[in-house]
Structure formats: structure tokens, C-alpha cells
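Engineer: quick check, what structure comes out for this input:
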Amino acid sequence: MEKKQTFERAVLKIALPVTLQSLLQSSFSVIDQVMIGRLGSGSIAGIGLGGKFASLYSVVLAAVASAAGIMISQYFGRKDEKSAGRSFLLNLALSVALAAGFFLLCIVFPEHIMAVYTKEEGTKELAASYLRILAVSFLPMAVSSMLTTMLRCMEAAAFPLYASIFALVWNTGLNYLLIFGKWGFPRMGVAGAALASVIAQLISCIVIFLFFLHNKKKRGMKLLVCQENKTDHCQEISEQGVERHPSGRAGEFRRQYLEILCPLLVCEFLWSLGENVYTAIYGNIGTDACAAMTMTIPVQTIVIGALSGLAQASGILIGKSLGAEKFGQAYEESKKLMKYGLAASVMLSLALTAVSPFYVKIYCVEPQVQEITRRLLLAIAVIAPVKVLNMILGGGILRSGGKTKYAMWIDLTGTWIFGVPLGILAAFVWKLPVAPVYFILSLEECVRLGISFVIFRKKIWMESIQ
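Structural biologist: Sure thing, here's the model as predicted:
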């Protein structure tokens, strides 16, 4: 009983802060959209297009953070803090390098980049100016992402939550001041929105870094910087200075790291591309369909965000059990986590079904758009438990053993062999309304879940990283 309660506490310790952080970010982003929406259609389009390219950086950064989380959680499970620190610094270095590359692109070629997205000169100029300023946030975003991953693996997920609350409040306040020129600040419009984001990211990075230093000192943790020369070695950074430790495993470490990271990069990029195809399918059905789908985005974000913490906790906790080579325990804990996710998602689906008639009336749109939105929300409610189980199983548990190629092939099969073709058939051949189209293409979630269960039961994903 005590062991079970310890596991439950560990789940809540990670899942609850991550969930609250996700929900807070969702709510503040809605506020930001409302404020930016007052700038006019040209400014909205400019910010949207600039953010679209920036999201490519976010996707790549998320893949690196995911690889970092897999390795660090396993090393902590094995009580190998030296390797955990080495993995953290390696991923931090890669993230900083990616940030520098994207930053240079956005500073030197913003107009060329935005020319790919739009031919309208006014919109292109706004988007380019927004992207040029926003690019400054890439470096602090990279550092924050890696520090957040490390803190979550330390089961200190509350610290990034506190930093996010602080930064999000600043971002919203600065948006109000800089976009509209309030309280003596200049009216900067689109540039003000970008500058507010940069300042908020800097604040978040500083606060998370201070939390990290506090937690590192509390644990007495040391970090490793791996170097390579004729006598391959690692330098251990500690409060007392630098010590050398021989190591002949650098080549194996890099090989294993690339085997984890590369499938994640492919998976995240092609998944993001698939989501853009889905958006194009909905957009081509008609204006009412596009408007209705847009109205469901806040609800989808909240429903998925409410259980994103459980998916994060799954990857970290199962990774620790695998790292300690407690394979039976990892398997049983995985089943518990899926049961928790299923129960919570069914309750959320029932709540969504109940509130959907009232939610659609918030928007001042035509009655037919409200009805389309209500039907979409019902379809979302039906498919939500499957989505959540995929998040926990495919996005957390199966990845935790480092065999990310399984997750890559599962996602690619679901999205590109089933989801995209089914969506095209439903929308353009069968010419169905948007709600059935959404439901039919979302059946790819069922395909992914079926494949994931087969792999899960075979236990071929269970591996301890050496």
C-alpha cells in the first residue's frame, strides 16, 4: 500500500504542475489572441505567419527536449547523476546551436522566409518585422526548455510552473502596454507583441535557471562536460573545481543518443506537416467549416492540456524504472497510468458533451456555424479518450525505453497512411461535412493505439540505456 501511495505521489508531483502550466499557457494565449485581434486583419495575419515559421523551431526543440527527458530519466533511475548531467549538457549545447542557427536565419533572411508564406507586401513586411524581433527569444527558449526537462526529471516540476506563471503575467501585461501604447509606452503594434514575447522568455529563463541552481545545490548534484581527444575523458564540474575521469564510452554514448534523437526529429517534423495538411483539408471544405474548427481549438487545447501532465509523468517515471532495470515494475506502472488516463479522459469527454451547447453560444456567429461547432465538439469528445491514451502510451511509455523508432513508425503510419488519405477521401471525394471528416480522419488515432498496444504487450520497448 505504501509503495502504491509513493507511486501516486510521484505521478501527482510531476503531472499536476505540468497540467497547470499547460492550462495556464492556453488561457493566457487566448488573452493574447484577443488583444492582437484588435490590431486588424493585416497585423493578425503577419503575427500568424511569423509565428508559423517560429513554430518549426519549437517542434525541433521539443524533439531534443524529448530525447533529453528519455536519457536523463533513465540515468536518474539508475542513480547515475554523472551521466544524467552529461546528457543534460549535451542536449543543452545542441539546443543552443539550433537556436543560433534559427536566429541567424530570421535576422538575415526574414523577408525571404516570409515570401514563402505570402505574396502580399504589407503582410510580408509585418511578418518579417515580427519574426526578426521574436528570433531573439530563441536562445532563452532553448535554455528554459532544457532546464525544465531536467527539473521535471528531478521531480521538481513545480518550479517551471512558478516560472511560467510569472512570465505569462509579464507577457500579458507587456502586450497590453506595448501593443496599444498604454501608460506612456510607445504604441508598437506587431513589434510590441514580439518584444513582449522576448522579454517574457528572458524572464522565464532567468527564473527557471535560479530554481535549477537552487535544486542542484540542494541535491549536491554535479554536471559532466564530455570532451574528446586522444585520451577520451570527461571533466566533472563541481563546486570545488574540475576533476578528470577516464571514459571510453563517448562513442557509444553518441551513437545511442542519435538513435533516440533522429527518429524523434523525423516524427515531430512529419507530424507537424500532417497537422498542416489536416488544417488545409478543413479550410477547403468552406468558410463556415473553417470558422467552426477554429472555434474548437481552445477546447481541444484545454482537453489535451488537462492530461498532458500525465503523459509527461509517464515518460519520466517509467524511464526511471527502466533505468533501474525494474522491468516488471515498469510494465505494471504503465498499465496503471493508462487506466488513470482513460478514466480522466472519459470524464472530460462527458463534461465536454454537457457544456458544448452553451460553449457555442459564446461566439457571435451564425446559427449554422454554432451547430457545426457543436457537432465537432461531440466528435472531439468521442475521440478524446483515444487521443489521450496515445499521448500516454505512444508519447510517454513507449518512448521511455529509448526505442523511439517504434514511436516514429507508429505516428507516420497513423498520420500518412491512414489520417491524410482518409481526410482527403472524406472531404473531397465523399464531400462530407466537416464534423464527419474530422471524425473519419481521427480514426487514425485508433490505428496508432492498436499498433501501440501490440508493441506494449510484446515488451520490446522495454530497455535500459547503458
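Engineer: C-alpha only now, for contacts and for neighbours.
Structural biologist: Noted.
Engineer: centre-most residue in the protein?
Structural biologist: Most central residue of the chain, judged by C-alpha distance to the mean C-alpha position with Cα atoms, centre = their mean, is Ala62 at 5.8 Å.
Engineer: just the element for that one, please.
Structural biologist: Using DSSP states H and E, the secondary-structure element containing Ala62 is helix 41-77.
Engineer: Glu243 now?
Structural biologist: Here Glu243 is covered by strand 242-246, with elements defined by DSSP H and E.
Engineer: next: Glu155.
Structural biologist: When elements are defined using DSSP H and E, Glu155 is found to belong to no helix and no strand.
Engineer: same check, this time on Tyr359
Structural biologist: In this structure, Tyr359 sits in helix 327-359 according to DSSP H and E.
Engineer: just the angle for whichever helix or strand comes after that helix relative to helix 327-359, thanks.
Structural biologist: Heading C-terminal from helix 327-359, the first helix or strand you meet, by DSSP H and E, is helix 367-392. If you take axes from the mean of the first three to the mean of the last three Cα atoms, to 10 degrees, helix 367-392 sits at 170 degrees to helix 327-359.
Engineer: please state the offset of helix 367-392 from the chain centre?
Structural biologist: Distance, stretch centre to chain centre, for helix 367-392: 20 Å (Cα atoms, centre = their mean, to the nearest Å).
Engineer: do the same with stretch 6-17
Structural biologist: Here the centre of mass of C-alpha atoms in stretch 6-17, compared against the chain's by Cα atoms, centre = their mean, lies 19 Å away.
Engineer: please give me the structure for this one as well, since I'd like to look at both together:
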Amino acid sequence: MFHYLRREPGFYRRLFRLALPLIIQNLITTSLGFVDTFMVGLLGSNELSAVTAANAPIYLIQVIIFGLMSGLTILVSQYWGKQDLDAINRCMGFAMYAGLVIAAAMAAALFLFPHQVLLLVTDNRTLVEMGAPYLRIVGISYIFNAVSSVYVSMQRSAENPALGMKVFAASMLLNTFLNYCLIFGKFGAPALGITGAAIATLTARIVEFLIVLVYALLCRRIPLRPRLLLRPGRDTARSFTKYATPVLFNETMWGLGTTVMTSILGHMTDSADMLAAYTIMGNIDKFTTVSCFGLAGATAVILGKAIGEGTDKDRVYDLSWCLLIVSFLLGLGLAAALALALPLVFIPYLYPLFSLSPLATEAAATLCVVYLILLPLKSFDISNITGVLRSGGDVRMATIIDLTPLWCVAVPMAALTALVLEAPLPLVCLGIYSENICKMPLGVLRLRSRKWINDVTRRSAS
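Structural biologist: Below you'll find the model as predicted:
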């Protein structure tokens, strides 16, 4: 198996150059959410739980935007291999239309009906009242984020991952500063608490959008062609719909499953404690998997470009195994780091910062133990589904492999152990993460079939 790791000179340097900016970009993006969580957590456990409940529907918007970005990557990486800049502009234009429509519709729903949306997540009226103002404001921010994310994704798929790293770094720094000012009332600003965190996020997203707009207007590497952006054409619409719709459905249903998981914990007897623990573990998960998703993003670009260039299927297959083995080894390394961090950092230093109750601390620690055991499998699955299978246009099977374990195993197991049986905490945690046990065998079977290797490009319409 490890003979797949023998590659031509310079291959791992290229992989590192692609993956590192993506990892940093993902780390920065994740930090935006963590900054909100950390600073709001300093206000108290109820405030932390309220933001957790509010972020459940917000997370659904995030995964939809991620779905559009993933669908765009499938097409752009292969068109980049052919150097078809017209087709890239058309694909980007269609993705922006879709992102704006979806983000605006969901932002309107969150603005007009925040209480009703939050009641779907938790029946704790105190958390609903605290989280509603946050939900209204943060929803609007994703209208701007949809456009900037699509453009950054296009540049990333064309082997320019550094743009996203720089844009989101500026956004994170601004968001952190404004959080400090508006949550706690520093530098003459009013102390707005949760609402201040939402205003900070919205402001950072607007600035992020403006930076991307200026860069796009000045970029000569892939110049904007307004005629193609505004009128992408039916051929592009059909291609994008064929390959991006299953990805969008995948990410939406995956995000909905995660939201349902939050809702299950929100209806437990000790809902505030469980939600607080799940929030902290969720942020640890996001920080841990930034490397996994960065490597998966680089995998998608490398394989997509190779397929677009007409590389032989056997070479593409060997290359995919190399990248997946690297991903599995990355997961092992991250799991070992978490195993050390839990007793040395998390329990004595991190958890006390959030003023967790003894039950919430126990839940957070148990979630971490179960998570790190399954992390190598999770890392492999991320690269296989979002990197390998999608890069070859095998989006339908990737969707089946990703969603079936979540909806048919993890969600029922979590509901059964948490709400019906009221099982011991370790079993509840195992139920939450049980999907990772099922995905890898299914993914390997599809990988070995080689049916996922497809050239999805077509000539651009004139």
C-alpha cells in the first residue's frame, strides 16, 4: 500500500504549496466562529448555549455555500487544466447567482422569524430570547460571504489558494477587534453582548466582500468577463446543475443532520450543559480538521487538473491512493496531538475558561475521547469524498457515501441513546460520531472501482 507514496521529485512540495494556504484559510475562517464563541462564552454558559443554538441554522447556510464552492471546484479545476478561462467565468457567474439567491432567502427567513427558527433547535425559552437578535444580524452577513466565497473558491481551484488566506486573515483580525469592542464595551463602544458579536461578524463580512471585489477588478491572471459572468448560458447552467446540485444537496443535508444532532442535545434533560459541551467540541473539531479539509482541497485541485489534462486513469488512481494515505497519516498525527492536549491543556486550562459545570466538563472530555479515536477514519473520508470522488465528477455516489451513514446510523443512534434510552454519556457520544465507522469501507469500495474518474468539462459556449 505504501508504494503509492513514491512520487516524482517535487510532488510533495507542490502538495504542500497548495495545501498550506488552504489550511491557513480554513484555520482563519474557523477562528471567526471560535472568536465569537470564546468571547461570548466569557459572558456565561447561558450566553454560550444561546449562540450555539443560533449557530445551528447559520451552519446550514455555511454548508450550502461550501456546497456551491465544492461544485465550482469540480468544474473549475478541470477547466483550469484546459486553460479555458471563458468557461471558468461562466461557472463562477452561475455559482454567484445561486449563492446570492439562497443566502438572501435564508437571511430573510432568519430576520423575519428568528424565534420560530430557534424553537426548532431548543425548547429553552431563555436561550431563544437571547439568541434571536444574534440570528437576525448574522444571517445578513452571509449574503456578502456567498459572493466572496465563490470568487475565492474559483481562485483556489485555479492554483491560487493564497488569496483566500489573505482575505480571511484581514476579516478575522477585524472581527476579533470589533468583537472585543462591541461585546464588552471597549474603546467607547456600547457593551452589546451577543448582539455586539453579530454586528462584528456582519461588518467583517462586508469588508471581506469589498476586498474581494477590488482584487477581482484588478486581477489579470483570470480577468473578469462581465458578459460571461452575467449571462453564463444554458450549457453552463446544465453542467453546473448536473455536478454541483448533488454536492449542494449533500452539504445541505449534512448540515441539516448536524443541526438535527444539535436539536437532539437541545432536548435532553441537561440541554444547556450538553449544548455547551457540544459547542466546545465542535470548535475543537473545526480546528482539528482544518488540516484535513486543506489537504482535501489540494487533493481536489491536483486530481481535477490531472483529469482535465487527460492523464491516464491508472495514474490518476495511483495518485488518489497516495493522497488518501497521506490524509490517513495526518489523521493519526492529529489524534495523537489531541490525546496529549486533553489532559494537559483542555481539562485544566481550556474548559475552565467557559465556566462549565461539572457535567458539561465531563461531556466535553468524553466527546473528545470518542472523537480522537475515530479521527484517522474521518480524515480519510474527508479527502476521499470532498477531494477524490468529487474531483472526478462522481458526485452522486459521493453524496450517498456521505449521507447514508449520517442519516441512517448517526442521527438514529444519537436520538435513541440520548432521548429514548437516556444511555450513559459515552454511548451518547459514540452515537453522535458513529457515522465515521461506516463511511470508510463504502468509500474504499467506490475508489477501487475507478468509476469515479470522469472528464466533466465541455467546450465553452461562444
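Engineer: can you calculate the TM-score here?
Structural biologist: Scored against TM-score structural alignment, normalised by the length of structure 2, the superposed chains reach a TM-score of 0.85; 445 aligned residues with a Cα RMSD of 3.1 Å.
Engineer: picking that back up, next SSE downstream of the strand holding Glu243 of structure 1?
Structural biologist: Downstream of strand 242-246 of structure 1 (by DSSP H and E), the next one is helix 250-285.
Engineer: what angle do that next one and helix 41-77 make?
Structural biologist: 150 degrees.
Engineer: buried residues in the very next helix or strand once past helix 250-285 of structure 1?
Structural biologist: Next along the chain after helix 250-285 of structure 1, taking DSSP H and E as the criterion, comes helix 287-323. Within helix 287-323 of structure 1, the residues that qualify as buried are 288-293, 295-296, 299-323, counting by 16 or more other Cα atoms under 10 Å.
Engineer: with stretch 174-181 of structure 2 instead?
Structural biologist: By neighbour count, with 16+ other Cα under 10 Å as the criterion, the buried positions of stretch 174-181 of structure 2 are 174-176, 178-181.
Engineer: mind listing which of those are in helices?
Structural biologist: Using DSSP state H, the members of the buried residues of stretch 174-181 of structure 2 that fall within helices are 174-176, 178-181.
Engineer: adding distance to Ala162 of structure 2, write those residues out as CSV.
Structural biologist: Conversion of those to CSV gives the following (distance: Cα to Cα, whole Å):
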residue, distance to Ala162 of structure 2
Leu174, 19
Asn175, 20
Thr176, 21
Leu178, 25
Asn179, 26
Tyr180, 27
Cys181, 29
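Engineer: just those now: which is nearest Ser263 of structure 2?
Structural biologist: Asn179 (26.9 Å; Cα to Cα).
Engineer: which residue lines up with the closest one in structure 1?
Structural biologist: When the structures are aligned by TM-score structural alignment, the residue of structure 1 matched to Asn179 of structure 2 is Asn175.
Engineer: so who does that match touch?
Structural biologist: Taking Cα atoms under 8 Å, 6 or more residues apart in numbering, we find Asn175 of structure 1 in contact with 32, 35, 192-193, 196.
Engineer: most neighbours among these, which one?
Structural biologist: Neighbour tally across the contacts of Asn175 of structure 1 (other Cα atoms under 10 Å): the maximum, 26 neighbours, falls on Ala193.
Engineer: which stretches of the stretch 1-150 of structure 2 form helices?
Structural biologist: Assigned helices in the stretch 1-150 of structure 2, in chain order: 11-41, 45-82, 85-112, 114-119, 125-157 (criterion: DSSP state H, counting those that start in this stretch).
Engineer: name the helices or strands packed onto the second one?
Structural biologist: Translated: helix 45-82 of structure 2. Judged by 3 or more Cα pairs under 8 Å, 6 or more residues apart in numbering; DSSP states H and E, helix 45-82 of structure 2 is in contact with helix 11-41, helix 85-112, helix 114-119, helix 125-157, helix 234-266, helix 271-308, helix 390-391.
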